[in-house]
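*Asks:* only geometry, no sequence info:
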């Protein structure tokens, strides 16, 4: 059975049946609902159910609690319509939605960036074959039907120099995909991807100062956003806080230092949580999200773009909103589906 889904305040509508989630139906019909993991784990797609009935599939309580569900909130990534619906949701279509495509890509290089991070570069079929916003991600389509999600680390304008995609892959021992990347994958291998996905990209209609918060390989989409800002001449004040356990986890620190030379509006604050004496670390220590509040106890006038481990993103969201950050000014891409299980 097919139902009509109307999204307020935009008034846009689309059709969904009981065999697909609201998010999947919206994406298929070009409706730019916000989302992140598509897994029922991050809560990025949460919106208000104004009228109608929704049935939820499996999801985590941190994404949608029983109290929130009782208050009329739904997750579009795992909710299916049981009637005509009216949803209240922040739209992401104002910046333009790009078509989602499946395509083959060829491995052009694998560069070891640290002991457990590889920079994977993929050759695309053609320069105009794949359009995306800096900060979005693609999914690798594995042979058994599983998928693995990774953010593009290069901004779209870099395609002009050659149709390539840069991804930062952290090794998770025993992981179906990352064991392949770190073990058997070689140049010229053919992979299949689908995308772009995600609503994590710079909102360019604002002049607020920006906090860019990254943990580990959460730096990848942040790097793409910085490249995009430099290319577009966006001079809003931006501070990058990048956290790792040890200094080597900040695997592209040299790239950032070079960027500081061309972006006068950019500051960089590296934070290390578990440095050893032999590291000789003299910089900031502790949790990276806490370093932001140490420097900026009042975030009411900022926008935050956060990417990395779920515990970092969730803690940042909670503590930053308590520090005055408007909820709608917190944009996040949480690695909720990157467990890369067997």
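*Replies:* Arrived safely. Keep in mind that what you see is a predicted model, and the values were worked out from it rather than measured.
*Asks:* every contact and neighbour count from this point should use C-alpha atoms.
*Replies:* OK.
*Asks:* what sits against residue 316?
*Replies:* Taking C-alpha atoms under 8 Å, 6 or more residues apart in numbering, we find residue 316 in contact with 289, 290.
*Asks:* quick one: the helices in this protein, in order.
*Replies:* Ranges of helices in the chain, per DSSP state H, are 22-28, 66-70, 178-182, 219-232, 253-260, 288-295, 310-322.
*Asks:* now the end-to-end length of stretch 106-123.
*Replies:* Across stretch 106-123, the terminal residues are separated by 5 Å (C-alpha to C-alpha, to the nearest Å).
*Asks:* pull out the buried residues from that stretch.
*Replies:* For stretch 106-123, the neighbour count (16 or more other C-alpha atoms under 10 Å) marks 106-110, 113, 116-123 as buried.
*Asks:* picking that back up, closest to residue 330 out of the helices of the chain?
*Replies:* Of all these, it is helix 310-322 that lies closest to residue 330, at 6.9 Å by C-alpha to C-alpha.
*Asks:* try this one next to it:
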């Protein structure tokens, strides 16, 4: 029986994005292994390898994870290894280098390189160097946006494969426009007034997601539109700091911290516009899911966002660092509901390219091509 190992830095990453792919290999007759932190296996994985990985790439614990994986790889001799997230990609591929690659085929999926145009030389060195060092054991790289696709050309082994795919695929059966009655029900569930103008940002709380810029924009927005409410869905390292920042800016009554939500299809119907102030993305699910619900999206002009949004056509973009520009965009949409509705309708026409069916075809085609190398 052929064997496939699928690895990510968290269980939630596999559960949210990759279950159709685990099922794909199980249905094809593969013995499906998962290598993640924790004791819980994702659905469709037959064998779990608990690997203690730390978020910081240079943590000593990650070195222990490398040597633990080296032993597993020597024993199992997988036919195919699929890695997701920068951390798991580095740890697993280094372990494979130390174990001896043999006939194992390795596919690393880039969910947004941790270096990007304008991120600074130190950040580029810190995160690009490991990718350069590991390219010799990387048979195939899968990217999700144009900037990463260009960067990947020098980060795969000679004769290796490069694919750009439309993400992992959002579920269009879960995310769709709703009726006015459903909108009212969603607002009632969240205790939102019918007259409120509701923004939503679904993202982990981290420096990369840049919530502070959005809060600064909100200060300006509520000054002109005091009925505005911002819903922040997520958890993470900067959550407490952002609570404090909202209070400092005097907008704590306008900002609701909802915690992690795994059923965003119950939140989007209550909203008028989705926003993202992130400084780095791969191909963000939060934008795709909001577009599937017919919401206009206002987002920073960065890779990933620019692959999904054509400014003024199916959404709006602003220059990162300019909270005032974000505030102006939101207020323009607020003051011109027809304009916002048109942006949402146009997004509904463009977003199907990033749903599960086309993404599943593209990703599985890449996996099959890697197996044929």
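*Replies:* Yep, it's here. The structure displayed is predicted, hence computed values, not measured ones.
*Asks:* need the TM-score between these chains.
*Replies:* Here the TM-score for the pair of chains, by TM-score structural alignment, normalised by the length of the first structure, is 0.27; 163 aligned residues with a C-alpha RMSD of 6.8 Å.
*Asks:* before we move on, the earlier item: in strands, which of the buried residues of stretch 106-123 of the first structure appear?
*Replies:* Among those, the ones falling in strands (DSSP state E) are 106-110, 113, 117-123.
*Asks:* surely residue 164 of the second structure and residue 143 touch.
*Replies:* Yes: with contact defined as C-alpha atoms under 8 Å, residue 164 of the second structure counts as touching residue 143 (4.7 Å).
*Asks:* quick check: neighbours shared by the two?
*Replies:* residue 149.
*Asks:* what helix or strand is residue 71 of the second structure on?
*Replies:* If you go by DSSP states H and E, residue 71 of the second structure is part of helix 60-76.
*Asks:* what's the following helix or strand past that helix packed up against?
*Replies:* Later in the chain than helix 60-76 of the second structure, the nearest helix or strand by DSSP H and E is strand 80-84. For strand 80-84 of the second structure, the packing partners by 3 or more C-alpha pairs under 8 Å, 6 or more residues apart in numbering; DSSP states H and E come out as strand 3-7, strand 105-109.
*Asks:* redo the ones you listed as JSON lines? Include distance to residue 330 of the second structure and mean neighbour count.
*Replies:* Shown next, in JSON lines, are these (distance: least, C-alpha to C-alpha, whole Å; neighbours: other C-alpha atoms under 10 Å):
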{"stretch": "strand 3-7", "distance to residue 330 of the second structure": "39", "mean neighbour count": "24"}
{"stretch": "strand 105-109", "distance to residue 330 of the second structure": "34", "mean neighbour count": "25"}
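*Asks:* a markdown table for these, including distance to residue 372 of the second structure?
*Replies:* Listed next are those as a markdown table, based on distance: least, C-alpha to C-alpha, whole Å:
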| stretch | distance to residue 372 of the second structure |
| --- | --- |
| strand 3-7 | 14 |
| strand 105-109 | 9 |
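*Asks:* so for residue 231 of the second structure, which of these sits nearest?
*Replies:* Residue 231 of the second structure lies closest to strand 105-109 among those, at 30.4 Å (C-alpha to C-alpha).
*Asks:* now the closest one and strand 80-84, what's the angle there?
*Replies:* Computed with axes from the mean of the first three to the mean of the last three C-alpha atoms, to 10 degrees, the direction of strand 105-109 of the second structure lies at 20 degrees from that of strand 80-84.
*Asks:* output the contacting helices and strands for strand 105-109 of the second structure.
*Replies:* strand 80-84, strand 140-143, helix 356-372.
*Asks:* return the distance of residue 99 of the second structure relative to residue 69 of the second structure.
*Replies:* 9 Å.
*Asks:* just want to know which of those two has more residues nearby.
*Replies:* residue 69 (24 against 19; other C-alpha atoms under 10 Å).
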